[in-house]
Every structure is written in structure tokens, then in C-alpha cells.
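**Student:** Turn this into a model:
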Amino acid sequence: MASWNSSPLEISYKVLGWIAFAFWAACFYPQVILNFRRKSVVGLNFDFVVLNLTKHSSYLIYNATLYFSSSVQNQYFQKYGYGEMIPVALNDVAFSVHAVLLTAITLFQIAIYERGGQTVSKISILIVAAVWLTVGICFFIALPNHSWLWLISIFNTIQAFITLIKYTPQAVLNFMRKSTDGFSIGYVLFDFSGGVTNYAQMVVQSIDQDSWVNFYGNIGKTLITLITIFFDLIFLCQRFLLYPANGGLIFPKSSKENIEDPKSSKESIEPLIE
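**Tutor:** Reported below is the predicted structural model:
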């Protein structure tokens, strides 16, 4: 395993990594706090949250396995060279653990707060089911030859794929409602900052090692960084350029009726899956 050539770059790498962790960890809290204060999740796309849980669970499996498993690390070195560094840092593992926990909390809020008739789409349910079915099949394919690096690479590919599609429902919902109310802009700002900082961390490692292997050796991390930045720019445009005047909360008709009449709210809560 390669070592750092420059102490300042090594320190910069670690600092940038934990700054990225702080930004990406913080991005979950504005939405959780907003939901708690409103006692409502109207405006938050449920597909986004469900897909996010699968995405972060997959990323946690990849990061934790590559960081802690010596056998998987050995397979990585055999593939990319013993002169390379592992492309996963401790801050990556810490972020994944934190992300799974906070996404689960958000999903719990969806279950208990006012939903206004919003549901999880059948498409998202099918995607999640297909993902875990694929993982199960790949596990049995990898088992005979202990191809664990290949298996966790599947998880890395899955999380990159879900990152690509998870933002789309929220962007579409904002467009349909002509509003970003209910979707915390704080999430977007922290998410964007984390993406930029995370990319900078990877650049620092490449400069020190005079190699770009960490970019394609951990293609999932590269892709989620670029995809995150791209969609966050879309959300920022929606919030500050396209729909800046919508200051009030927008509730569907059924949601307003439920809020005015507590009894009807209890009786007319929609199922999460439609």
C-alpha cells in the first residue's frame, strides 16, 4: 500500500474529508427539523427518501467493507496495483453510517406526520425490490470464488445509479408545484458544499500520488460527487430563480381539510404506497 509523499497534502486530505463529512452530515438535519416543526412532510418527495435509504445502505456496505476488510483490500491491490492507496477514508465510513440513520429517521417522520395524500410510487418500490434481488443474485455468484471486491463494486454501482435517479422525483415535484416549499434548501446548500469538498479531497490524493486511479478505482464516489453537484445546482435554480416568490406552504386540498378538522385527519390518512 502506498504512503503519502507530502505531509501537507496528507493533512489537507484528512481535513477536506472531515469537512465533507460535516457538510454531508449536516444536510440531513434541516429537513428533519423542518418536518418536526411543521408536523408535516407535504412537499418532501417520498420516493427521494426511500431511494436514499437504499442508496446509503449500499454505500455503507461498500465503504465499510473496503475500509475494514484486509482480504478485500488485497483484492483491490491485485487489481489496481500495490502502489495505490485505498480510495475509502474513515470519513466516508462515518458519513455512510450517519446517512443511513438520519434517512431512517426521515422515513419514520413520513410514517407519522401529515402527508397530504402523497405516497411512495410503485416505480420506486419496484426499483428497490429489483436492487436487492440483484444483490442477492450477485452474492451467490461471488460466493464460490470469494469475489468480494467485485461484489462490493456492485453495491458501489448501485448507489451511484440510485444517486442519479433519486433527485429526479424531487426536481419534478418542485416543477409540478411551482414551489420548493416543504423541501429544505438547507439540505441542498450542505449537500452541494459536501460534494465540492469531497471532490477536492479526491483531487488532493491524486496530486500526491501522481495518479488518477482513486477516481476510477472508486468510480461510485466520483459519480455521486458529480451527480450531487449537478442536481443541487438545479435545486438552487428552482429555489432562487424559478420559484422564489412562493413563501407560503402549499398543501393539497385534502391536506388543508385534514388540518382544519383533526377528526377527518385521523380518518383519512392515506397509505404510504399507492
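
**Student:** alpha carbons only for contacts and neighbour counts from here, please
**Tutor:** Will do.

**Student:** Please name every helix or strand in contact with the top helix by length along the chain.
**Tutor:** Longest helix in the chain, counting residues (DSSP state H): helix 148-177. Counting contacts by 3 or more Cα pairs under 8 Å, 6 or more residues apart in numbering; DSSP states H and E, helix 148-177 packs against helix 46-68, helix 70-80, helix 122-142, helix 219-237.

**Student:** just the ones you listed: most buried one?
**Tutor:** Compared across these, helix 46-68 shows the largest average neighbour count, a mean of 22 (mean count of other Cα atoms under 10 Å).

**Student:** chain center to it, what's the gap?
**Tutor:** Distance of helix 46-68 from the chain centroid (Cα atoms, centre = their mean, to the nearest Å) equals 7 Å.

**Student:** What is that helix packed up against?
**Tutor:** Packing partners of helix 46-68 (3+ Cα pairs under 8 Å, 6+ apart): helix 70-80, helix 90-112, helix 122-142, helix 148-177.

**Student:** in the helix or strand following the longest helix of the chain, what counts as buried?
**Tutor:** Sequence-wise, the next helix or strand downstream of helix 148-177 (DSSP states H and E) is helix 185-209. Buried residues in helix 185-209, counting neighbours by 16 or more other Cα atoms under 10 Å, are found at 185-206, 208-209.

**Student:** and if you look at stretch 79-91?
**Tutor:** For stretch 79-91, by 16+ other Cα under 10 Å, it's 84-89, 91.

**Student:** same thing with stretch 247-254?
**Tutor:** Within stretch 247-254, the residues scored as buried using 16+ other Cα under 10 Å are 250-251.

**Student:** Show residues contacting that stretch.
**Tutor:** Taking contacts as Cα atoms under 8 Å, 6 or more residues apart in numbering, the residues outside stretch 247-254 that touch it are 42-43, 116-117, 179, 181-182.

**Student:** Relative to the whole chain's centre, how far out is that stretch?
**Tutor:** 27 Å.

**Student:** Please give the structure of this sequence too, so both can be compared:
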Amino acid sequence: MGFLPILSALFGWVYFLCWSASFYPQALLNWRRQSTSGTTVDFPLLNVLGFAAYFTSSLAFYISPSVRAQYAARHAGLTPTVQLNDITFALHGLTLSVITASQYLFSRTLWGFEPSLGARPSRLALGISAGCLLGVACVGFIVIGTSDADFDPATGWCALDVVYATGYVKVVVTLVKYTPQLLANWRNRSTRGWSIWQILLDLAGGVLSIGQQAIDSWLQRDWSGITGNPVKFALGNASMVYDGAFILQHYVLYRGSRYKDVEENGEERRRLLGDERRGG
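**Tutor:** Got it, this is the predicted structure:
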């Protein structure tokens, strides 16, 4: 085995370790603080949807003979660049996202946390989730309605398109999932409650993910390894842009912030009590 294949495999497993490790800091910080204040449920909740879609599409690219054959028909006989570490990462991310989301949705009953304002999903998160599921369903109906015995996967609708649509759910989620937390940090003028370690690990993973895909495409002498697997490519780039924004907030804009936790000064608890009284 040559140097570049070894380097590709190394990049793959190191980015898997970095991205996988990035799921732990926020959950551990929430548990240590016994609170999710300062953060919103939108991020972990959208992560559940995104990683469920990513796991499904990656698994189809990796083990489905029909999907792999359809991919080869569209990309000059080449095979998908999805590797085992992609599937392992997606499943691990899904599991940790479910655990973290439960800290918000079942904060009191399951974890014993005090409820926080960010534990309620926003309309944006719910709308994005519904729109993504509807989009995949529409593509599925199109494939079912246009399929026939003589279809050409290189030009016609086929199962590969459903897999692509499912994978694009992860792209859409990645493009929007960080926005609510960025806005929350801006409103609080603080990143307190939001773990910067998950961002630093995510950034390292993004760089290595793009590097692995570039090496694989170079070895195949065909850049369809990137254009044919846009989900993986978009994930690395989009996440790095957001990571940069969070790093700017944490180390520059709100560095040394003297703002206290919202729950510490009682503001959030008063607002929650007010909401409950109005709701009652």
C-alpha cells in the first residue's frame, strides 16, 4: 500500500476521532452544571435529524449493491468514496445527539436539571425538520412514479436520488443548526454554557475530512469523488465556517465576559415562572 492510501485512512480515522469526541463536551458540561442555560435545544435536536439522514445515506452508499451500481453508472464506473469510518461516525453522532437532546427535552424528569428557556424547539427548527422530511418523501414518490423496467440510472430517477435527497438533509441541517446558538450567544453577549471544545474538535475534523476526500479523488484521478459525494464535502466546509464564527465569539468578541449565567442572576427563572403563570 502506498503513502497516500495510508494517509487517507489515517485522516479518516483521526477526523472520526475528532468529530466523535466533539459530541461529548457539551453533554458533559450540561451535566456538570446541572443546567442547559445559555444554550438551545435546536442544535442537538437538528443534529438528531441530520445524523439519522447521514447514517442512512452513508449506509446505502456502502452496502447497497443497487445504489452502488447506480452510482457507478453516473460516475464513469467509479465507486462511492464513503468508507467504514463515515458510517461509524454517523451512528455514533446520532447516539450522542439523542442523549444531548434528551438533556433539554427531558431535563427535569430524566436528568434532574432545572428547565431553561432554550429547552423549547423553535419554529425554525420544527419547520426545517418538517421541510426536510417532506422533501425526501417527494423524491421517493417521484422515483416510484417514474420507474420502469427499462430505466437508465445514468439519466433517470432511481433509488440513488432518494439516497442523495436523504444525504442533503444533513447538508441543510448543517447550514442552519448553528444559527440559533450563534444568536443566543449574541443576545447574551456571552458564550457561557456553550462548550468551545466541541467547536475546536469539530474544526479539526472538518479539515481532515476534506483532506481525506481530496486524497481519495486524487488517487482515482477523478474529482467526481467530491462532486459525486457532495454531502461529505459540504459538511466539512459549512461546519468550518460556523466554527470560525464561534471561535470569534468566544476568544475575541466575548472574551473575558463578566456576564453571569442567566439562571444565576434569576432572570431566566423569573421568565419561566412568568410563562407558566400566563400559560396557566
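
**Student:** Drop the TM-score for these two in here.
**Tutor:** Overlay of the two chains. TM-score (TM-score structural alignment, normalised by the length of the first structure): 0.88; 260 aligned residues with a Cα RMSD of 2.4 Å.

**Student:** still on that earlier bit, can you put the helices and strands packed on helix 148-177 of the first structure in TSV and add distance to K253 of the first structure?
**Tutor:** Formatted as TSV, these follow (distance: least, Cα to Cα, whole Å):
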stretch	distance to K253 of the first structure
helix 46-68	19
helix 70-80	53
helix 122-142	23
helix 219-237	25
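
**Student:** just so I know, which of those lies nearest A111 of the first structure?
**Tutor:** helix 46-68 (10.2 Å; Cα to Cα).

**Student:** Now do the longest helix of the first structure and helix 70-80, the angle between them.
**Tutor:** With axes from the mean of the first three to the mean of the last three Cα atoms, to 10 degrees defining the directions, helix 148-177 of the first structure sits at 90 degrees from helix 70-80.

**Student:** what's the mean gap between helix 148-177 of the first structure and the aligned bit of the second structure?
**Tutor:** Helix 148-177 of the first structure, aligned to the second structure and superposed, deviates on average by 1.0 Å (mean Cα distance after the TM-score superposition for the first structure).

**Student:** whereabouts in the second structure does that helix align?
**Tutor:** Residues 159-188 of the second structure are matched to helix 148-177 of the first structure when aligned by TM-score structural alignment.

**Student:** Give the equivalent position in the second structure for L241 of the first structure.
**Tutor:** Applying TM-score structural alignment, one finds that L241 of the first structure aligns to V252 in the second structure.

**Student:** typo on my end, it should be K14 of the first structure
**Tutor:** Using TM-score structural alignment, K14 of the first structure pairs with A9 in the second structure.

**Student:** Ignoring the adjacent residues along the chain, who's closest to that match?
**Tutor:** Setting aside the residues directly before and after it, A9 of the second structure is nearest to Q212 in space (Cα to Cα, 6 or more residues apart in numbering), at 7.6 Å.

**Student:** Hmm, the one you found is touching F16, no?
**Tutor:** No: counting by Cα atoms under 8 Å, Q212 of the second structure does not reach F16; the two are 11.1 Å apart.

**Student:** Now G38 of the second structure: which helix or strand?
**Tutor:** Assigned by DSSP H and E, G38 of the second structure belongs to no helix or strand.

**Student:** In the first structure, what sits opposite it in the alignment?
**Tutor:** Under TM-score structural alignment, G38 of the second structure pairs with G43 in the first structure.

**Student:** cool, and Y62 of the second structure?
**Tutor:** In the first structure, Y62 of the second structure lines up with Y67, judged by TM-score structural alignment.

**Student:** Check I215 of the second structure too.
**Tutor:** Checking TM-score structural alignment: I215 of the second structure goes with V204.

**Student:** go on, A101 of the second structure?
**Tutor:** So A101 of the second structure corresponds to L107, using TM-score structural alignment.

**Student:** Enumerate every residue touching the residue nearest to its match when sequence neighbours are not counted.
**Tutor:** Nearest residue to L107 of the first structure, sequence neighbours excluded (Cα to Cα, 6+ apart): V49, at 6.6 Å. Taking Cα under 8 Å, 6+ apart as the criterion, V49 of the first structure is in contact with 103, 106-107.

**Student:** So V49 of the first structure versus G116 of the first structure, what's the distance?
**Tutor:** 16 Å (Cα to Cα, to the nearest Å).

**Student:** same thing with S124 of the first structure?
**Tutor:** Per Cα to Cα, S124 of the first structure is found 19 Å from G116 of the first structure.

**Student:** Next up, the contacts around the closest residue to A99 of the first structure other than its chain neighbours.
**Tutor:** Of all residues not flanking A99 of the first structure in the chain, H56 sits nearest, at 6.3 Å (Cα to Cα, 6+ apart). Neighbouring residues of H56 of the first structure by Cα under 8 Å, 6+ apart: 96, 99-100, 159.

**Student:** Equivalent analysis for N237 of the second structure, please.
**Tutor:** Applying Cα under 8 Å, 6+ apart, we find N237 of the second structure in contact with 206, 210.

**Student:** now do 10 Å
**Tutor:** Neighbouring residues of N237 of the second structure by Cα atoms under 10 Å, 6 or more residues apart in numbering: 174-175, 203, 206-207, 209-210, 243.

**Student:** do V241 of the second structure as well
**Tutor:** Contacts of V241 of the second structure (Cα under 10 Å, 6+ apart): 175, 203, 206.

**Student:** Which of those residues sits closest to V143 of the second structure?
**Tutor:** L175 (26.4 Å).

**Student:** how near is V41 of the second structure to C138 of the second structure?
**Tutor:** Taken as Cα to Cα, the span from V41 of the second structure to C138 of the second structure is 28 Å.

**Student:** I should have written A60 of the second structure there, sorry.
**Tutor:** A60 of the second structure sits 19 Å away from C138 of the second structure, going by Cα to Cα.
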